[in-house]
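A.B. asks: generate a structure from the sequence data that follows.
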Amino acid sequence: MKLDHVVWKSEVYRRFWGKSEKSLDTFSDHTECRLGKWYYQGDGKKSFSHLHSFKAIEAPHRDVHTKGIEALQFAEQNKTDDAFNSLSDMETASDKVLTLLTAIESDIVNTYTSGTTTSIHQHSTEAEIF
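C.D. replies: Below you'll find the model as predicted:
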């Protein structure tokens, strides 16, 4: 999912710099990207929603999408300073998302190797982790 996250951001930059013709309305929001589907509808919600790190990722993940799309909207309106500020905010949120994805991975490993629940191997066959 980290790679998907980076690819989504790269599409924002490609569009921002005029290297992509991708329509603004085709950029997914935070619930429709792969991470969002995993978080809201998929194995993430079902299997890992009890983890603090899992809960903490929602706001910065939403901000990545909101600020990225906002930057493109500002760029279309020739509000360059606002666009760059939104890109900066997107990057700040993105750093948090990547840090939290690593924390989720660590929490999963720690939880399922500490003997407090089923083994990670059994659990990972039931749920997509990353």
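A.B. asks: hey, let's count contacts and neighbours off CA atoms from now on
C.D. replies: Fine.
A.B. asks: who does the longest helix along the chain touch, helix- and strand-wise?
C.D. replies: Longest helix of the chain, by residue count under DSSP state H: helix 80-113. For helix 80-113, the helices and strands in contact under the criterion 3 or more C-alpha pairs under 8 Å, 6 or more residues apart in numbering; DSSP states H and E are helix 52-56, helix 58-76, helix 120-126.
A.B. asks: just the angle for it relative to helix 58-76, thanks.
C.D. replies: Using axes from the mean of the first three to the mean of the last three C-alpha atoms, to 10 degrees, the direction of helix 80-113 lies 160 degrees away from that of helix 58-76.
A.B. asks: can you tell me the element residue 13 falls in?
C.D. replies: helix 2-16 (DSSP states H and E).
A.B. asks: which one of the helices and strands packed on helix 80-113 lies nearest to residue 2?
C.D. replies: The closest approach between residue 2 and any of these, judged by C-alpha to C-alpha, belongs to helix 58-76 at 11.5 Å.
A.B. asks: please give me the structure for this one as well, since I'd like to look at both together:
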Amino acid sequence: MLELINRTNHESFIQSVILDHFVWKNKVYTSFMEANDHLTEEQICAHNHQECRLGKWYYDQEKSQKYSHLKAFQELEGPHIQFHEIASDTIRLCLKGDIYQALEKLADMEETSEQVFILLVELLQQMEQVLSQNVSLSTDQSIDDILF
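C.D. replies: The predicted structure follows:
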């Protein structure tokens, strides 16, 4: 039962991160498409690779330590940082009215977005492998101990 709860918790978390990723990407596209609906500089700065849901988890050593050895976890940081940098650059170009360069950045954003998505799916698969290897949970361990 605890394994099922733990697996569901991880699945829900990764799905939330993926959804957040697509919501942020949609906001970038909205900034590009609608001149009067740009994000502010404060919003851009507040939503960086360390402040989004994934970043808060990724950089919290207590929460992410049991997965930091996984290949997808290790490969995720670079594309995740790039995605946020490119998204921010795109919005700033839109704010300056440089639509042609912003359009070029959107193509770069899509490429890194796909990398992030693939790595998140791989991370979930690798997390599930770790969970299935750790099926033998101590009877003293509470549900709170296994949830992040």
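A.B. asks: mind checking the TM-score on these two?
C.D. replies: After superposition, the two chains reach a TM-score (TM-score structural alignment, normalised by the length of the first structure) of 0.83; 125 aligned residues with a C-alpha RMSD of 2.4 Å.
A.B. asks: in the helix holding residue 13 of the first structure, what's buried?
C.D. replies: 5, 8-9, 11-13, 15-16 (16 or more other C-alpha atoms under 10 Å).
A.B. asks: what is the nearest of those to residue 45 of the first structure?
C.D. replies: Set against residue 45 of the first structure, the nearest of those by C-alpha to C-alpha is residue 5 (18.0 Å).
A.B. asks: which position in the second structure aligns with the closest one?
C.D. replies: Matched by TM-score structural alignment, residue 5 of the first structure corresponds to residue 21 in the second structure.
A.B. asks: how close does that match sit to residue 116 of the second structure?
C.D. replies: As defined by C-alpha to C-alpha, to the nearest Å, residue 21 of the second structure lies at a distance of 9 Å from residue 116 of the second structure.
A.B. asks: likewise residue 95 of the second structure?
C.D. replies: Counting by C-alpha to C-alpha - residue 95 of the second structure and residue 116 of the second structure are separated by 26 Å.
A.B. asks: pick out whichever of the two has more residues nearby.
C.D. replies: Taking neighbours as other C-alpha atoms under 10 Å, residue 95 of the second structure and residue 116 compare with residue 116 leading, 24 against 19.
A.B. asks: which residue would you name as the spatial centre of the second structure?
C.D. replies: residue 54 (4.1 Å; C-alpha atoms, centre = their mean).
A.B. asks: stretch 53-61 of the first structure maps to which residues in the second structure?
C.D. replies: Under the criterion TM-score structural alignment, stretch 53-61 of the first structure matches residues 72-80.
A.B. asks: circling back: what about the helix holding residue 13 of the first structure, how far off from the second structure?
C.D. replies: Per the superposition on the second structure, helix 2-16 of the first structure and its aligned residues are separated by 1.0 Å on average (mean C-alpha distance after the TM-score superposition for the first structure).
A.B. asks: report all helices and strands that that helix contacts.
C.D. replies: Applying 3+ C-alpha pairs under 8 Å, 6+ apart, one finds that helix 2-16 of the first structure contacts helix 34-40, helix 58-76.
A.B. asks: give the other helices and strands that the longest one contacts.
C.D. replies: Helices and strands touching helix 58-76 of the first structure, as assessed by 3+ C-alpha pairs under 8 Å, 6+ apart, comprise helix 2-16, helix 80-113.
A.B. asks: which helix or strand contains the residue lying farthest from the centre of the first structure?
C.D. replies: Centroid-distance maximum for the first structure: residue 115 at 29.4 Å, with C-alpha atoms, centre = their mean. Using DSSP H and E, residue 115 of the first structure sits within no helix or strand.
A.B. asks: buried stuff in the longest helix of the first structure?
C.D. replies: Those would be 82-84, 86-91, 93-94, 96-98, 100-101, 103-104, 107-108, 111-112, for helix 80-113 of the first structure by 16+ other C-alpha under 10 Å.
A.B. asks: how near is the match of residue 5 of the first structure to residue 135 of the second structure?
C.D. replies: 31 Å.
A.B. asks: kindly report the same for residue 111 of the second structure.
C.D. replies: Counting by C-alpha to C-alpha - residue 111 of the second structure and residue 135 of the second structure are separated by 37 Å.
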